[in-house]
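In: the sequence isn't on hand, but the structure is:
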């Protein structure tokens, strides 16, 4: 019987030591791993860019070697910092992920737990104190109170608590204060730090449980052959309620009701600051003061890490479900299996020389495929947002070169420069823009023709005054619109040519100015 118990205990210990936490602490290079991880990562630096981590580990190795820690007894690993960090990731101490398009390292829950154990063990006193015992007694009392279902018993407990509070209030009103000695306050501070050190590992375990659940869901989805509608309903629901899918997630939701309120985090920060300014806090070491001051940030970062893992898992599951096609997946699986089966049969076939019985077995050479062939598709557009043709169309020499489908299409086109020039030729040497437009025919009194007249006037040399001219334009559909502008007068084309003001170039009849 004793041998069976010993064997069972030994097997449980073997399984326990396969855990990455104990594997880290029990490894040959454990002091180096703990030292480097504690330097690279901190409460304010939960994730580190991969390149930065490699550089910092390399710098730490060089510093240790320069100090004489590179012999066999000092246990400094060999190899590059990149190889060492990648090995830590394979051992389950680091995990990689993409944050803002940058690959970063994060400590796993196993590494956080190992650092917490190493820090607590190497940090000195782990003693039975009044604070630790009171924490235990308070936890047991709260458990018993929450588990009690007898109303009379609960009422008796509340009455006793109220009596204690009334007595405390009476003492304070009478000016009686029983100060707590500094030794006891330091013990309570150490107990708070002990409890706070366990939180990062707890948060990391929750985040990793959510990621593991995400991987399980995706694997199950790929193996699922049920109808797509049924799959969508079930897995979308799991993606929306990802936090309830793991025991750690359900426990975290309960804790989130206590620590998820920003006001409660602010109150925690204020309480810590008030504690640090008390006289007894001078008896704490600088590291303890820094660690106590970081409690609120550590809680806030842990909550953010878990919520980020939840959002990422929900997004991944939802995206996978929306793109899931069981028929296509089965076709791909069948194709891959057929290819593997064909390759296996082909490899088992004898070569042609051996099959013919000649005895001259000549192995058939198969050229490996080094890269996929590239289709010759000619020149591809290098910019997809440029819809202009590669070259400009030929310029129109005459307005008559433009062909329109019907009269209505031309009516909604650009200014009728030729008609406008003919009309201006009948007005003498100089014309008023408003009078010229008003006296024009209905076909050349569109809003766009007013712009054409203004262009002609500008080209011939125009004068503008502060007086206001008002004209009424007629659209092709018969609707009208009034325009007001500064009074403009200009030379006609013939007068402008005589004075040298006009350009020899004719207007571009292909202009397609929009109607107002």
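Out: That came in fine, so what should we check first? Every value quoted in this text rests on a predicted model; they were computed, and no experiment measured them.

In: can we go C-alpha only for contacts and neighbour counts from here?
Out: Will do.

In: and the nearest residue to residue 29 once chain neighbours are set aside, how far is that from residue 32?
Out: Leaving aside its sequence neighbours, residue 29 sits nearest to residue 75 (CA to CA, 6 or more residues apart in numbering; 5.4 Å). Distance, residue 75 to residue 32, by CA to CA, to the nearest Å: 7 Å.

In: next one: residue 201
Out: 20 Å.

In: more crowded one of these two?
Out: residue 201 (22 against 18; other CA atoms under 10 Å).

In: so who does the more buried one touch?
Out: Taking CA atoms under 8 Å, 6 or more residues apart in numbering, we find residue 201 in contact with 108, 109, 110, 112, 113.

In: let me see the contact set for the third one.
Out: This means residue 110. Neighbouring residues of residue 110 by CA under 8 Å, 6+ apart: 19, 20, 21, 92, 93, 201.

In: doesn't it lie inside a helix?
Out: Yes: per DSSP: H, G, I helix; E, B strand; the rest coil, residue 110 lies within a helix segment.

In: packing partners for the helix or strand hosting residue 14?
Out: For residue 14, the host element (DSSP states H and E) is helix 2-17. Of the remaining helices and strands, none touches helix 2-17 by 3 or more CA pairs under 8 Å, 6 or more residues apart in numbering; DSSP states H and E.

In: how about the strands of this protein, start to end?
Out: 47-49, 94-99, 102-107, 430-432, 462-474, 480-491 (DSSP state E).

In: between the contacts of residue 201, which is nearest residue 219?
Out: Distance to residue 219 across the contacts of residue 201 (CA to CA) is lowest for residue 108, with 22.1 Å.

In: A further structure is provided below for comparison with the first:
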């Protein structure tokens, strides 16, 4: 049986295995925190790899020039960034434009927040913090209590309190002002809560990425029928936000933060706070933090949504291209390579040459096609007809092959439907003379019907059109009727 002391010790050991505490526990932790906070800011959450190496190198040179060379680790900026990535403080990823960037991991964001709070103003037990605690406990008790009568009594008390406050305001017309010191305490409490958001958003995004890696790994090792694989993993890809505890917690918070009106209202409230006279007593960095609350929330939401889209895309692409046999062959090949390296390295010397591969192994193919297919068609195409460029085109020919005869079509439509307020379009077209029954005239007739107001039915109407050269073409369209004349004629 584990004693209390041993259980506490083992819990602390597990806690210090977290990369966040590991970062703060290292010998060069002040340097790591300083450089990461210098390179990555709220306005710059991702930095191209080359730019990060350059900026870290410049910062190291400045520290050496200032006499802090003894406190700096050995190695170049590139080596330090790679060590931080291996330790889980930096994450490398490739953007859509094929640019490789660094971003802070959730552990690094949490470590920077802890270091910032420890180096800043000390948190005090203030009225604002106690009220926040009491409000949170009250909401928790209200949500956990299923008693209807207790809920009704609580709401009645709240309504009576609000009505009393409204009556006092209507009677006196005076709003009780809050002391500036108390407003400062509440502002510090708000900033304390806001500083927790970036690490929370980063943890949600990383949990989604971890789920993505687990799904892809399991998919590569899966030996079940393809149909089962598709049903399970496509469903997980569509419901990626509900697949992790952090994602489910974020979905609950999103119902509060995802409403644009709620964010607009929050921005308006922050503007009201910053215009108050007590805001002048806040340091400029604190005012900037208050001003950027909405933007930091939007950046966090974008970070989580980007991770969700990427996970869905990767999982879907892996499912579509999933080939268990090919994946096993690749895994076996990589395993053979690693085994060969493990056997070769112990007996080699530094800078020892490696015999190159002079030729590739011959593939074991049973039969190859020996003759290509015949790309020539079975028979030659028909010769182009002779065309006499000297033949003159008359105005009548141009008009016969031209666009719709709107005026003639309108006159025919009026004459055909003179005895009725509406006319069937197919019947009117079939009763027209041959020169008005061209395919293009059918389009013109439909256009006129649309201008006058047309009524369509689910039945089909068939008409035969005649081209100027005598060839016929049969058309089908929805049975349509139209008025005989425009409303403007009345």
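Out: Perfect, thanks for sending it. Quantities reported herein were computed from a predicted structural model and do not represent experimental measurements.

In: now the TM-score, please.
Out: The TM-score (TM-score structural alignment, normalised by the length of the second structure) is 0.71; 378 aligned residues with a CA RMSD of 3.3 Å.

In: could you see which of the contacts of residue 201 of the first structure carry over to the second structure?
Out: By both residues aligned by TM-score structural alignment, their matches' CA atoms under 8 Å, these still in contact after alignment to the second structure are 109, 110, 112, 113.

In: excluding its backbone neighbours, what's nearest residue 293 of the second structure?
Out: In space, residue 293 of the second structure is closest to residue 194, 7.0 Å off (CA to CA, 6+ apart).

In: the one you found pairs with which position in the first structure?
Out: Per TM-score structural alignment, the equivalent position to residue 194 of the second structure in the first structure is residue 196.

In: that match: neighbouring residues, count only.
Out: Neighbour number of residue 196 of the first structure under other CA under 10 Å is 19.

In: surely it and residue 294 touch.
Out: No: at 9.5 Å, residue 196 of the first structure does not count as touching residue 294 under the criterion of CA atoms under 8 Å.

In: quick check: neighbours shared by the two?
Out: Common neighbours of residue 196 of the first structure and residue 294 (CA under 8 Å, 6+ apart) do not exist.

In: the top helix by length along the second structure vs the first structure, mean deviation?
Out: Among all segments of the second structure classified by DSSP state H, the helix with the greatest residue count is helix 293-320. With mean CA distance after the TM-score superposition for the first structure, helix 293-320 of the second structure departs from the first structure by a mean of 0.5 Å once superposed.

In: what packs against that helix?
Out: Using 3+ CA pairs under 8 Å, 6+ apart: helix 293-320 of the second structure touches helix 197-220, helix 226-238, helix 260-275.

In: closest one of the contacts of residue 201 of the first structure to residue 487 of the first structure?
Out: Using CA to CA, those come closest to residue 487 of the first structure at residue 108, 78.5 Å.

In: quick one: map that closest one onto the second structure.
Out: So, by TM-score structural alignment, residue 108 of the first structure is matched to residue 105.

In: without its sequence neighbours, what residue ends up closest to residue 203 of the second structure?
Out: Spatial nearest neighbour of residue 203 of the second structure, excluding adjacent residues (CA to CA, 6+ apart): residue 106 at 5.1 Å.

In: OK, contacts around the one you found?
Out: Counting by CA under 8 Å, 6+ apart, the residues that residue 106 of the second structure touches are 89, 199, 200, 201, 202, 203, 206.

In: what of residue 463 of the second structure?
Out: When contacts are taken as CA under 8 Å, 6+ apart, residue 463 of the second structure is in contact with 426, 429, 430, 474, 475, 476.

In: which strands and helices sit next to the helix or strand where the second one lies?
Out: Taking DSSP H and E as the criterion, residue 429 of the second structure maps to helix 425-430. The elements that helix 425-430 of the second structure packs onto, with contact taken as 3+ CA pairs under 8 Å, 6+ apart, are helix 406-416, helix 439-452, strand 454-466, strand 472-483.

In: please identify the most buried of those.
Out: Counting by mean count of other CA atoms under 10 Å, helix 439-452 has the highest mean neighbour count of these, with a mean of 18.

In: okay, that helix sits on what stretch of the first structure?
Out: Going by TM-score structural alignment: helix 439-452 of the second structure matches no residues.

In: okay, the angle between that helix and strand 472-483?
Out: 10 degrees (axes from the mean of the first three to the mean of the last three CA atoms, to 10 degrees).
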